[in-house]
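Trainee: Could you look at this predicted model? Sequence included:
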Amino acid sequence: MIVTALRDILGTDQDVSGPGWNSRRLLLASDGMGFSLTDTVIKKGALLEIEYTHHLEACYCVEGNGQIKTSDDETWHPVEPFTLYALDQHDRHMVRATDADLRLVCVFNPPLSGGEVHRKDGSYAPSS
């Protein structure tokens, strides 16, 4: 069994951040679960353009308000508590936090190794 508290991850190498976001990696590839799980915060006012070419991602909003759209779509979809979005086609997308920080619980497949940060194209490198 694996038991992890967020407070034990804060300030460690599993607490990864970049411009406009912070990802606390709760489960990693090394945990052997076949997926990773993060507690991610997108900062109020941030607009991120991301494309996970090597990962599928599902996000469940637990706090805050924001919006998401794929780059091919003009429609912004609301993201609010108890809303899920899944990027099942390696979708290039934009996500923004509107009136407060947006807090998401995210699952990645294949799992993250831990230190990933967004590259210039918005993706993470392939998992090793």
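Mentor: Received the coordinates, thanks.
Trainee: make it CA atoms for all contacts and neighbour counts henceforth
Mentor: Fine.
Trainee: A97 - nearest residue in space that isn't next to it in sequence?
Mentor: G66 (4.2 Å; C-alpha to C-alpha, 6 or more residues apart in numbering).
Trainee: So that neighbour is in contact with T98, correct?
Mentor: Yes. Using C-alpha atoms under 8 Å, G66 is in contact with T98, at 4.9 Å.
Trainee: Those two: which has the busier surroundings?
Mentor: G66 (26 against 19; other C-alpha atoms under 10 Å).
Trainee: The spatially closest residue to S128 that is not a sequence neighbour: how many residues sit nearby?
Mentor: Leaving aside its sequence neighbours, S128 sits nearest to S113 (C-alpha to C-alpha, 6+ apart; 7.7 Å). Using other C-alpha under 10 Å, the number of residues around S113 comes to 18.
Trainee: ok, S113 to W76 distance?
Mentor: 31 Å (C-alpha to C-alpha, to the nearest Å).
Trainee: next, the one to line up against it:
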Amino acid sequence: MIVKHIDDITGTADEIRADNWVSKRVLLGKDGMGFSFHETTIFPGTETHIHYQNHLEAVWCIEGDGEIETIADGRKYALGPGVVYALDQHDEHWLRGGKQPLRVICVFNPPLTGRETHDAQGVYPLLTEEASS
């Protein structure tokens, strides 16, 4: 059984910071679950280009506000508590923070290792890591 507390992630190498967001990587590939699980906060007034070509992602919005815009068709979706979106087609999109910090819970498949960073096209590379026993 794996048991973690979010406070145990804060300030460690599993808390990843970028200009537009901070992500606490709670479960990663090394945990052997077949997915990764993250708590991410999108900063107000920011815009991030994302195109996960190597991963599927599901996102559950817990608090705050924001917007996602799919680039292929320009559709915009308001984000707030209770909204779930899934990038089931590797959807290229803009993720925008609203007036309040947007806190989301994310699941990635295949799992992230925690070392990924967005490239110029908004893509995470496909990195793998053996589960630790």
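Mentor: Right, received. Where do you want to start? The structure displayed is predicted, hence computed values, not measured ones.
Trainee: on that earlier part again, how about the contacts made by the residue nearest to S128 of structure 1?
Mentor: Contact analysis of S113 of structure 1 by C-alpha atoms under 8 Å, 6 or more residues apart in numbering lists L28, A29, S30, S127, S128.
Trainee: one more time with 10 Å
Mentor: Q14, R25, L27, L28, A29, S30, D31, F35, S36, P126, S127, S128 (C-alpha atoms under 10 Å, 6 or more residues apart in numbering).
Trainee: What strand or helix carries it?
Mentor: If you go by DSSP states H and E, S113 of structure 1 is not part of any helix or strand.
Trainee: quick one: common contacting residues for G66 and T98 of structure 1?
Mentor: I42, K44, G45, A46, L47, P78, V79.
Trainee: ok, and the most crowded of these?
Mentor: I42 (27 neighbours).
Trainee: For the spatially closest residue to that residue that is not a sequence neighbour, give its distance to E49 of structure 1.
Mentor: Among residues not flanking I42 of structure 1 along the chain, W21 sits closest, at 4.4 Å (C-alpha to C-alpha, 6+ apart). When distance is defined by C-alpha to C-alpha, W21 of structure 1 is 12 Å away from E49 of structure 1.
Trainee: on that earlier part again, if I pick the residue nearest to A97 of structure 1, what's in contact with it?
Mentor: Contacts of G66 of structure 1 (C-alpha under 10 Å, 6+ apart): 42, 44-47, 76-81, 95-103.
Trainee: which residue lines up with it in structure 2?
Mentor: Taking TM-score structural alignment, G66 of structure 1 has G66 as its aligned residue in structure 2.
Trainee: Let me see the ranges of the helices in structure 1.
Mentor: 6-9 (DSSP state H).
Trainee: where exactly do the strands run in it?
Mentor: With DSSP state E as the criterion, structure 1 has strands at 15-18, 21-27, 36-42, 47-50, 56-63, 66-70, 77-79, 84-87, 93-97, 102-109.
Trainee: Hey, what's the angle from the third one to strand 66-70? Just curious.
Mentor: Put plainly, it is strand 36-42 of structure 1. Orientation check (axes from the mean of the first three to the mean of the last three C-alpha atoms, to 10 degrees): strand 36-42 of structure 1 against strand 66-70 gives 120 degrees.
Trainee: The residue nearest to S128 of structure 1 corresponds to which position in structure 2?
Mentor: Match for S113 of structure 1 (TM-score structural alignment): T113.
Trainee: rewinding a little: return the members of the contacts of S113 of structure 1 classed as buried.
Mentor: Q14, R25, L27, L28, A29, F35, S36 (16 or more other C-alpha atoms under 10 Å).
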